[in-house]
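Enquirer: Make a model of this:
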Amino acid sequence: MSALTELSISVNSFSGPIPKELGNLKELTYLDIGSNNFSGILLPELGNLVKLERLYMDSCGLSGEIPSTFAKLTNMQTLWASDNPFSGKIPDFIGNWTQLTDLQFQGNSFEGPIPTSFSQLTSLYYLRISDIYDGSSSLDFIKNLKSLTELKLRNALITGTIPSDIGECQSLFLGNNSLFGPLPSQKSDQLQTIDLSYNFLSRSLPQWVTTMSQLNLVVNNFTFDSSNITGKGIASLVMYTLDIDCKHVFISSVIRITDADFSINCGGPQVMGRDGKLYEAEDSALGPATFSVTSTEKWAVSSNAGLFSADRNTPLFRVNTHAQVTGIYVSPELFQTSRMSPGSLRYYGLGLKNGPYTVTLHFAETVFASRTSRTWRSLGRRVFDIYIQGARMTKDFDISKEAGGVNREYVSKFYVPVSENYLEIHLFWAGKGTCCIPDQGDYGPLIAVVNAASDLAPIVDGHPPTTPPTTQPPTTPGKKIKTGLIVGIAVLVGVVSLLLIFAIPYMRRKKSEKEDDEDILGLGPRPNTFSYAELRAATEDFNLSNKLGEGGYGPVYKGTLSDGRVVAVKQLSVASHQGKSQFVSEIATISAVQHRNLVKLYGCCIEGSHRILVYEYLENKSLDQALFGTSNLHLDWPTRFNILLGTARGLAYLHEESMPRIVHRDVKASNILLDAKLTPKISDFGLAKLYDDEKTHISTRVAGTIGYLAPEYALFGHLTEKADVFGFGVVVLEILSGRPNSYNNLDLEKIYLLEWVWTLHENDQTLGLVDPRLTEFDETEATRLIRAALMCTQGSPMARPSMSRVVAMLSGDIDIGTVMSKPNYLTDYNFKDVTTFSTGRFLVEDDTPSTASKHSNVHLNYQPEGSNASGANTPGVDPMPSPVNVTQSLLAGIIEEGSDK
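Expert: Take a look at the predicted model:
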């Protein structure tokens, strides 16, 4: 066996861990363990197979990270690893596999970004990667891949623009990413299949789009210039490119809004069901990127197979099985056909009355054979996600698993709101399951029946009830004519009056809605949207028992979505200063970046006056609660160090890696949230400000929390990324000391944290700052962190390091150097005197109350040794506002003055 060169055990039902002895077959050049039910991790011992050229392990069941020992597999030519819960980062060492021609990572749980070392894979022909989370990537790495013929990066957090030169690609799939900018003005003749749907591409379309037979550009921001587009491709382009937001196209095409239900026989003819509903025919020949409205205009269907159409032997995406499906809830005839798409399948309800609806989906696995048959067809596995109204309702849905076998009906019911006369049902393949069983392309969504019905209006035979005619007494002919004329005029006047009464508010409302839509569509990344009714249900009508806290912009509630996700729902209050433009800015900035140390935005709600953000829920709340509040969290030294390092990395990403660059403007302990593993995530981008390179904002609205504000920003509105560096420096000192930046119950020399640390530094006693609750800590690291914090809080922004240098400082990769002298903002101000500074802008007084306390949710539980007050545990007290105790009203005037410049 030791001389074995090829081994294939694929498409079986092997289970359990892989034997480590497999690593002893050092002559192997070919190994296929795909389509099995193994468990456990990918063994490091497989890295001993240094002669391996082809490794197939797709759908094998293994998990964990790719071992570092795989770096030795430099002879690798083909690697298929799709449909496995592999995690961690895609290894950078894969870039050294310069003989690699085929790489497939689809439906995994890898963390981004895609390694830039992939630019060295100049022999690569096929690259498929999907479902990346955390860490965006650009397409710069493909510029050197001149041999690339097929590129599929779906839902992979790809951002930036499309390079004008994409090599010799024949098929290109970059759907569901964050690409922006125009399409290249020219393309190679080899490139014949393109899917760029669900991005943020814009501007007019180049002439070459009319020559494409397989092109999908839906849900982008293109403008349509008919003078630039000629030929037979115009009709399809309207479908594929101008359908930026399908619901607007739908509603404008529907004359009436009277329907309260629709029923569809997917892939088959019209059938009268045993439940009395008429299931309309849906048997058109859908192509790889097709959109079709039914003749009744009650519903539409859209297939978005994209490049996967090449995987289908019959590109009709219709299954005619004549299967004998058991457990029939509706008529058996409805399961003689099904609709299938190897990519994405959507059904839309059009012209629906608003209100709550029940969506009923009927499935049956009619393509694969029963597992008990032990045939080739029995080894297929179909996995996809179900979205309704843009929200994922079911993840990794497996029909045969849920139904308990093949040829068995499975019914899924969902209760959703319809608020814009429009309903979307989206079945989405995320790269999981088998691909080639029984035939190439037999994967992705499969559905037999769709039904949606209002929970308010009674339905009779599939139609809303009609009003019975009334009986009128007979009249004479003359009287009848006169009466008819009077009634006609009266009705006409009444109708016109009613139209005016309802049209004016309607037009105003639609104008407002259009402006809202334009705001959202004009953003870079677009998050999911939730209805207000959905968020009310998630938070139990914003019940106080679910309230997590309240910041300066409104309350935050814990909620549970219909798909089971626990979220944080930030409801902006009416009194909030954050208007629509700031709200939309927050949506854009959070959605534009993906990083493990930045809080995730799941979506938003903009309905009427409601402005709501839906974030991921972080179990351990905020850092200030952990440090100063009543939290039971134990933050030991390694944990505190990792929190600081993670926060620094998140800020460095905002400042230097995201496009556009972002200044947070309110870096503070309460805006650093902690997940279950105490990983820090920077939150609250409502104060974020986008800015261009080589520009600062002298005339900007000052927004932030006193105590963390850099002097140049607080006094003059001068904003650069160095304002965030200052705030981070204050946070470093708070984490090290375990106390807030200002606290009146301490001895006089310790009240202001920045002043105290400089006193300690000047007396070579900086370690006296460290939290006495820390029984163990690394003195070298602590000294390094304090010195870094002193550099970050220098008075001049030019003297502060960049956040990338701060990361290097904290990690010990670079020397911090000599810390400058105490900043002028500390030495020039007399804290105890009632003095007006020469600027005439604010007054320094003693014992001024905190401006931040009214927004605080932290009950200060900090009572250090040497406290000069017995009542240190005063509920509702927030950390004091500033290194200098500033009069509240006068500082507010400064901020307003700065905003008017």
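Enquirer: can we go C-alpha only for contacts and neighbour counts from here?
Expert: OK.
Enquirer: Can you point out the buried residues in stretch 554-563?
Expert: Of all the residues in stretch 554-563, those buried under the rule 16 or more other Cα atoms under 10 Å are Gly554, Pro555, Val556, Tyr557, Lys558, Gly559, Thr560, Leu561, Ser562.
Enquirer: this one next, for a side-by-side:
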Amino acid sequence: MSIMDNVTGPPKAMPLHLLEEITDGFSEGRKLGGGTYGDVYLGVHKDGEKIAVKVLKNALNLDDKQFEKEYHNIASLHHKNIVRLIGYCNETQREFITHDERTVLAEKTKRMLCFEYMHNGSLDKFISDESNGHNWLTRYAIIKGISEGLEYLHEKLNPPMYHLDLKPANVLLDENMSPKIADFGLSRLVGGDKTHFTENRIGTHGYIPPEHIDAGAISTKSDVYSFGVVIIKIMAGRDGYLRSAEMSSQQFINLVHTDWMNRIRATPVGMYSIQVRRCIEIALSCVETDRDKRPSIGLVVTGLNKTESRSHVLDPLRSQPSLPTSQLCPCITTDHKMLDILKEKLISYQLRITDSRSMEHLVTITTACDPEVGTTSKSEPVRPRIKIIRDYEEGLRMTISMDAHSTKPW
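Expert: Now for the predicted structure:
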């Protein structure tokens, strides 16, 4: 029987001997990572399927009732941006140990949580990989996915759940680079959107809001603060948060915005300009010192959704097939005005396009072709320089000049 047979149903009990077998006895070679609350190992079933096995440290001192509560908290979570719990292990064994220079037989409880395996590792690794530095759409999708996962925890659950240790190392990426929030070792269920207090400071330095450092206060705004730091690091690198403290908010916004515009210069940057700026504005609002000035995660998601509708960012991989490439120049929708285009024959077609949110749009595509060339496979289309003027809802007018064939620069 496959270890993943029950993947769509409730998590199931997994025997310790099976977990030892698929992790090579929890060998160092199978270790994926570790933290305060336990180490994580890669488990590979004989059929090739993989899971992540988190071995909880004995220092947790959880009794069976506490473990059962924590397990049920995690098992109740069902969201595309929350890592899925597949199974658990809670077994007590008798082992010989040394105590006061004597060998005695003692009972030892071993507890483990088994999760779906994330093929692309943690967001922390992704941020550190310089080769990923120019991919804005991937980074935006990660920001959006984390926000939707937090929205589920804060606003869709009753009572809401706090994460309390949100950081890049606790955001995992699947084979499609979709983010999933992980490691709820510090999570706790609370009643209502209230502020609670704890004597023990929890979380990771650099992601903890000031009210928790000063007074031990925790609320949904604690996670919002941590999320703001995560966004800044996604957009400005590991040292981004420190840099943000060295200048005014507007200076930092302009710095990050300019940096990203330079990175994606080869694309129609106007499509992403407002989205980039808005994301860094949201990040800075999330890390406000006064928690009452931070937005709820629901408002953050709404703000991100608005950037998508205003930027009209379409996913080219989901577009329907169009005309032969020998005839086409880049698509220009009807809400653009074309200026300074070569005075050649213009042809318009209607095309149904699906965007990244699976919404269909019927758009008019205007293309230019050379009437003297024809439509053979050897023909080359006209390669005009196109100037696009775009009026955004914010009242911003932006002019962009771009090469009609970005793969063949002028």
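Enquirer: Tell me the one among the buried residues of stretch 554-563 of structure 1 nearest to Ile504 of structure 1.
Expert: Nearest to Ile504 of structure 1 out of the buried residues of stretch 554-563 of structure 1 is Gly554 (Cα to Cα; 32.2 Å).
Enquirer: which residue lines up with the closest one in structure 2?
Expert: Aligned by TM-score structural alignment, Gly554 of structure 1 pairs with Gly38 of structure 2.
Enquirer: pretty sure that match contacts Leu60?
Expert: No - contact between Gly38 of structure 2 and Leu60 fails when scored by Cα atoms under 8 Å: they sit 9.1 Å apart.
Enquirer: what number of residues lie near Ile386 of structure 1?
Expert: Using other Cα atoms under 10 Å, Ile386 of structure 1 is surrounded by 21 other residues.
Enquirer: swap that for Asp391 of structure 2, sorry
Expert: 14.
Enquirer: cool, Thr267 of structure 2 as well?
Expert: Thr267 of structure 2, neighbours per other Cα under 10 Å, totals 13.
Enquirer: That one sits in which helix or strand?
Expert: Per DSSP states H and E: Thr267 of structure 2 is located in neither a helix nor a strand.
Enquirer: ok, now Ser585 of structure 1?
Expert: helix 580-592.
Enquirer: could you point out which element follows that helix?
Expert: strand 601-607.
Enquirer: residues in structure 2 matched by the next helix or strand after that following strand, start to end?
Expert: As assigned by DSSP H and E, the chain's next helix or strand after strand 601-607 of structure 1 is strand 610-616. Under TM-score structural alignment, strand 610-616 of structure 1 corresponds to residues 110-116 of structure 2.
Enquirer: Contacts for the matching stretch next, please.
Expert: 50-56, 58, 71, 83-93 (Cα atoms under 8 Å, 6 or more residues apart in numbering).
Enquirer: Now it on structure 1. Mean distance?
Expert: Stretch 110-116 of structure 2, aligned to structure 1 and superposed, deviates on average by 0.9 Å (mean Cα distance after the TM-score superposition for structure 1).
Enquirer: one step back: so which of the buried residues of stretch 554-563 of structure 1 sit within helices?
Expert: With DSSP state H as the criterion, helices contain none of the buried residues of stretch 554-563 of structure 1.
Enquirer: Tabulate those residues in a markdown table, adding columns for distance to Gln104 of structure 1.
Expert: Shown next, in a markdown table, are these (distance: Cα to Cα, whole Å):
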| residue | distance to Gln104 of structure 1 |
| --- | --- |
| Gly554 | 45 |
| Pro555 | 44 |
| Val556 | 41 |
| Tyr557 | 41 |
| Lys558 | 38 |
| Gly559 | 37 |
| Thr560 | 35 |
| Leu561 | 33 |
| Ser562 | 33 |
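Enquirer: Now for the aligned partner of Gly686 of structure 1 in structure 2, how many residues are close by?
Expert: In structure 2, the residue paired with Gly686 of structure 1 is Gly185, using TM-score structural alignment. Neighbours of Gly185 of structure 2 under the rule other Cα under 10 Å: 17.
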